[in-house]
Every structure is written in structure tokens, then in C-alpha cells.
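[1] Structure for the following, please:
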Amino acid sequence: MTKTQIIHRARWWPACFPTPKPASAFGVGGGNNGLGDANCMEQLLIHCATAIDANDATLAQQILWVLNNIALPDGDSNQRLASAFLRALISRAAKSGTCKMLTAAVGNANVAISTHKFSVTELASFVDLTPWHRFGFTAANSAILDAVEGFSVIHIVDLSLTHCMQIPTLIDAVASRLEGPPLIKLTVAGATEDIPPMLDLSYDELGAKLVSFARSKNVNMEFRVIPSSCTDGFSSFIEEIRSEQLVKGNNFTNEAMVVNCHMMLHYIPEETLSPISSFDTCNPNSSYRTMFLKNLRRLEPTAVVLVDEDADFTSNDIVYRLKSAFNYLWIPYDTMDTFLPRGVGGGSKEREWYEGDLCWKIENVVAQEGVKRVERAEPKSRWVQRMRNAGFRGVGFSDEGVAEVKGMLDEHAAGWGLKREEEHLVLTWKGHNVVFATVWVPTT
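    Below you'll find the model as predicted:
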């Protein structure tokens, strides 16, 4: 077995759900005499958003009434998607002054969003349901193993949305190294924001579980969490790591530092929202994202792995943002009807959890503005340019790593695909870009 074959096959916490079975592909369409068609629903949502922003309560209420009758929260994937956007528009209307009366006009859309706090086992099983996260785990672990080969100490700086769910398989992989397992130092950015998926235990408790698991694999591991916030570009987090580097000097020459960014960087504001107070004050007009990447470059990491959703939720124009979100977020609803079909015993609770997190994302994209709007995904092309501007160059994935990703996708339902764009990897669903994975090293 190769060093990366273990990456996506190993399981730390037991899986609760069976492996999804292939299902026939189905398009983004519906019934209701054309009203349930995705294009029609999208246009209704756009007209409704425009009316709400124009404070045209009469027109907004008429459109909401139509949407309320066709966007069923328990319908097909299109209807559930539209229902989530309808709920978000109701929330936006409630914030817009003259449209406050609309909150009473629509019944089933005006329901508080409920997000589940996962146990460790539930979350491990949850992220295993589709390749949405597993793609990034597999690709990133492969790149990390290549980058740290020969090092006796591996420092993983982890900024991850999924609470270290990627780390156990990495431990499994390094445990089998021919030259013996390295010391793993794991530093986690403990974000203070409540962003789904949420965990029902503290990072200290999670760290204890990881250290115990590593010990069972004869791997020495150190764990620490640094309280952090994405709203300031993780400036205090990066500054603390940098300060430690300065203290150590050149005493740890055989230590590799890998920064693992898994679907977390798009929560950093893309514009300057307040005076910058970090140690990087050379350009007060820099965005927090630019500031973060430049400060990251100063750490001189061995490698940086960046995995994120290939979407664009950054526009200040609500119509453009709604269209972009609608034409991206149909994908998780579509895949759900494949890997967790309605009517399957035991699946209702998992579907409720999954769609609860999606509704939270949609509500944040559509209804929130300013610092409260944290869902600001950027497409791969923009992140690539950001990384290059910050002093990084992209490196490709090995053929062995690509093969591992393909093998992982074979475990999931038909419809998932993989493509290479330059040196980067992109997960697709029915030909549509979903998630990208990139690897970067400092330019010399």
C-alpha cells in the first residue's frame, strides 16, 4: 500500500451511514406547470429581492405569496432550494423598514433556522456523506505528505471549517513512514464565530482525543488552540506564530510548517471594514484577505494548502449575489436527493442537519450586510491571483495524489467528477465546479 492510499480509506471515528449508492442523474427542473422550474423560481426570487430593496411592499408581498405556494420546504430539490431563499428574503424584508409587515404574510418560510451541534462521531459521519469535504481532505493530505517528506517535525497550522476532521487520516499516513513517524505539532485557529458545522465539545476536549488517537498509532503529537477571529484576518493568530518563530531562531531547521486552509479563508472580510490594528500597518488600505496572505508569507511556510468553494458571493449588489448563490447552491440540494433520498429510513434527521446548515449559509448571503455577512466565497481564479500577489507560486499535485482523489470519488454516487486546471484540482458535480484544491510554496 502506498503512503497516500491510506489517506481516504482510514476511518478514525465510526461512520453511521452507509456508503451512498450511484443514482441516475437528474436535472434542475420541477413541475407545477412551469412555476416549479428552477429558472422561473430564480426570476421570482430576483424580482422579489428587487422589490424588497425598493421598499415596494405591495409587489414584494405578491411575489412572496406566489413563492410561498410553489417553493415547498419538503418538496423536490428545486423547491427546497427556493424555499431556503424565500426564507432569507423574508428575513431581509424584516430588516428593511417599510417591508416589516411582510414577515406576517408568509407562513412556512418564516421559521427560525435551526443548526445542529454535532458530536465528534456525528460530524465525522456528516462530512463523509459526500466528497464536498473529503475531496479537500484527500487532496490536501496527499500534498502535505509530499511536502514534509524527510522532516522529523511537522507543524500543521490548521484553519479549517470542519474542526480537525482531516487530521486523523493524516496521522494514520505518517504513522507508516519507513523512516519512522515524525513529531506532529498541531496549532488550531479556534474561531470565535459560530459558523456551521458546529461542534458540541471544546477544542481542548477535541485536542485530547486527537492526541490520544495519535498515541495509539505510536505518533507523538502536541496540540494547542489559539483563540482567533476571521473578522480581523486572523491577525493575532498569525502574529503569535510569528513571535514564536523569532524566539526559536534557527534551532528547528528540520521542522516543516504546513498551513492548511480548508474552507475558512472566505470568512475573512474581503474589504477593509475598520482601522487595521495588526502588526502589518504598512498599507492601511489593504483588505483583510490581502493582509492575511502577506503575513502568512512572512512565516516562510514549507507549503500552504488552500481548499475552498468555487463560487462568488462577494458582490454588494443583492441581485447579482442572489443569482450567484442560487446557481451554485442548487448543487448540494441536488446531491442530497442522490446520497440521502427522501423516504429512506433514518435519513430525515441527517437531511434536517444538512439543510439547516445550508439555510444558514443562504440566509447569511441574502439577508445580511456589513460585518454580519460573513459568507463571502471567491472563485478559484481570484484566490490564485491573491496567492501570487502575496509571493506564492502554485505547485502541482502528484499523479499518486490525483489517483487517490479519483479513488475516493469512486466511493460516492455517480455525478461527481475531477478535473485539472493548470496545477490545481477541481471537484465537479455534473460538470459544474464545486470545490477547488491548490498547493502553494513561497517564491524564492
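
[2] going forward, measure contacts between C-alpha atoms and count neighbours the same way
    Noted.

[3] distance between stretch 62-72 and the chain's centre?
    30 Å (C-alpha atoms, centre = their mean, to the nearest Å).

[4] An error on my part: the question was meant for stretch 120-130.
    Per C-alpha atoms, centre = their mean, the centroid offset for stretch 120-130 relative to its chain is 14 Å.

[5] Could you list the buried residues of that stretch?
    Val120, Glu122, Leu123, Ala124, Ser125, Phe126, Val127, Asp128, Leu129, Thr130 (16 or more other C-alpha atoms under 10 Å).

[6] export those to CSV and tack on distance to Val304 and secondary structure?
    CSV is the format used below for the buried residues of stretch 120-130 (distance: C-alpha to C-alpha, whole Å; DSSP: H, G, I helix; E, B strand; the rest coil):
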residue, distance to Val304, secondary structure
Val120, 26, helix
Glu122, 28, helix
Leu123, 25, helix
Ala124, 24, helix
Ser125, 27, helix
Phe126, 26, helix
Val127, 22, helix
Asp128, 24, coil
Leu129, 26, coil
Thr130, 24, coil
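
[7] how about this one, so we can line them up?
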Amino acid sequence: IQGDPPQRLAAYLVEGLAARIASSGRGLYKALKCKEPPTSDRLSAMQILFEVCPCFKFGFMAANYAIAEAFKDEERVHIIDFDINQGSQYITLIQTLASRPSKPPRLRITGVDDPESVQRSVGGLRIIGMRLEKLAEELEVPFEFRAIAAKTADVTPSMLDCQPGEAIIVNFAFQLHHMPDESVSTVNQRDQLLRMVKGLGPKLVTVVEQDVNANTAPFFPRFVEVYNYYSAVFESLDATLPRESADRMNVERQCLARDIVNIVACEGTERIERYEAAGKVEARMTMAGFLSSPFSAHVNETIR
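    Next up, the predicted model:
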């Protein structure tokens, strides 16, 4: 697909509408899933998206600064991540810890290796963990990585192996919207997960999500929300990657198109991409027992 950002987005929206009419959205969504292996010498389409698109990069950056600030005066830190993706967020975090004049805390990261994740077919989180361990060793940051082979909804506190004396930090980066909520099932896995995390007694929970109502909104308002949000994403790609770039085409086709098609074409349990507006996410967190914590002046100044 070629053209300027509005033309490229329109093409994928049309693809979603066609799939909706043909009731083939779920199959097309699966076919478009990112399959690139997380290797050190060739970034996957997903990692490229996270690194070049400001919409995503800013979210990871803000979460990292908040996490790093929570490390202060802690000797042992345990980060639990339910969707670690390519692990690039923690590459930056480990580098930040190593650059500090003070001795870094002992860092333990637990990642959930969901069988439906894009990493499982190419070695799961084992490869990502090895890459992080190698980096931490080179930078002399005490580090341990472990992966839990389970669906997110099946994770229990005992599986996370939280230990006395360690500060627990839970990171939800573009993950919560994949959990079915009360609009999909009475089980409401989204709120169940938040309540389980609250029971761990974390020092900090970071949430990075798209501020879009693509969950409970009827079809037409949802379509408009998707158009407005992805217009900004496609415009930002136009400023960072050439239109003829193979990387850009790969990012659009394998990462953005699949989400657009799923939101536009699918309903019920087949709609996996269920973004929520910030106010709704905040309400869920409050109902689960969390208190909102604004960024400190230092973090605000750093990310500007």
C-alpha cells in the first residue's frame, strides 16, 4: 500500500470494512499478526514501531522514568510484566540504572510468556531474557529474569514468586486492552487481573494504553475513534520513516493493519483490541483499590 498517511489509513479501514461484511475479520486478524523473531541484529516490525513512533515511544519512556524513580532507596526490585513484547523497554531501563552514580538495586523481572504471544513461536521469552541478562552483565547490574509459561488470565500470585523484602512493580504496557471485560463476559478478566495485582501489594503499577474508546462504543463512533487515533499514528510514521521504506510497510501491515481490522471487522469475543478512554481505565484502577499517582516534577521535566 502506497500514498500519504490518510490514503494508507483509508486502505486499511476499507480492508476492515470488507472483512466485516464478509465476516472474515478474525481470520484476517490472525493472518496479519506480527511473526518477526526478536533477534539482536534485525528488529522486528513491532520493535521498530515502538522505537520510531512517538505515540508508543513516549509511553514507554514515561513508564520507565516512573519505575526508575520508584527504585530509589530500594535494594531489591521485582518488576512483573504481563506483556513484555520485545523487551526494549527494559534495555533502556537497565542502561538508566547503570548510568547512575549510586549502586543499582538487584533487579528481577518476571515476564508472562502467553502461548498466543508473538514471541512463543520463535522461542518465547527465553531469547528476550538472555538478551537482557547479557546486557545487565555487561553493565554490571545485578539481574535475574524468569518467564512464566501461562495465559495472562491463568496467572496466580504463587506463580509470580514474590519474595519478602523486594519492592514489587507491575508494568501494564499496551496489555490491559487485550483482556476481556464485563462487556464481553461476566467473568471480566480485566478487573480480575487488576484485583489480583492489587493483592500483591505493589509499590507502583504503571499503565500505558491508547486513550481511545474502542471497547464499548457502537460501531460508527468506534470507527470514528479509530480513524482519529490512527491518523495521528500514521502521520507520526510519515515523519520518521520514508513512505517507500520496507520497514514502514512491514510495520503498517503486520502491526497497525491487524489492529485496525480487528477493531473494525470484529465483534464479541473475536474483537481482541479493546482500547478504553483514560477516564474508564482510571475508574477500573480505582475500583480495584489503586490510588492515582501523578508524575513527580523530576519525571515531568525529564520527559518534556
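
[8] So after superposing, what's the score?
    With the length set by TM-score structural alignment, normalised by the length of the second structure, the two chains reach a TM-score of 0.87; 294 aligned residues with a C-alpha RMSD of 2.5 Å.

[9] what about the counterpart of Glu404 of the first structure in the second structure, which helix or strand?
    Counting by TM-score structural alignment, Glu404 of the first structure lines up with Thr302 in the second structure. Per DSSP states H and E: Thr302 of the second structure is located in helix 297-303.

[10] Show me how far that helix is from its chain's centre.
    22 Å.

[11] before we move on, back to that, who's in contact with the match of Glu404 of the first structure?
    With contact set as C-alpha atoms under 8 Å, 6 or more residues apart in numbering, Thr302 of the second structure has no partners.

[12] That one and Phe58 of the second structure, how far apart?
    11 Å (C-alpha to C-alpha, to the nearest Å).

[13] try Ala173 of the second structure
    For Ala173 of the second structure relative to Phe58 of the second structure (C-alpha to C-alpha), the value is 12 Å.

[14] sorry, back to before: can you pull the buried residues of the helix holding Thr302 of the second structure?
    Val299.

[15] Against the first structure, what's the mean shift for it, could you check?
    Taking mean C-alpha distance after the TM-score superposition for the first structure, the mean distance separating helix 297-303 of the second structure from the aligned residues in the first structure is 1.9 Å.

[16] buried stuff in the strand or helix carrying Val247 of the first structure?
    Per DSSP H and E: Val247 of the first structure is located in helix 235-248. Neighbour-count burial for helix 235-248 of the first structure, with 16+ other C-alpha under 10 Å as criterion, is recorded at Ser235, Ser236, Phe237, Ile238, Glu239, Arg242.

[17] Ile109 of the second structure matches what in the first structure?
    Match for Ile109 of the second structure (TM-score structural alignment): Leu186.

[18] Surely its match and Glu222 touch.
    Yes - between Leu186 of the first structure and Glu222 there is a contact under C-alpha atoms under 8 Å: 6.1 Å.

[19] Arg20 of the second structure reaches Cys266, doesn't it?
    Yes - using C-alpha under 8 Å, Arg20 of the second structure is in contact with Cys266, at 6.6 Å.

[20] Please identify which of these two sits among more neighbours.
    Cys266 (23 against 19; other C-alpha atoms under 10 Å).

[21] is it true that the more buried one touches Ala22?
    No - with contact defined as C-alpha under 8 Å, Cys266 of the second structure does not reach Ala22; the gap is 10.8 Å.
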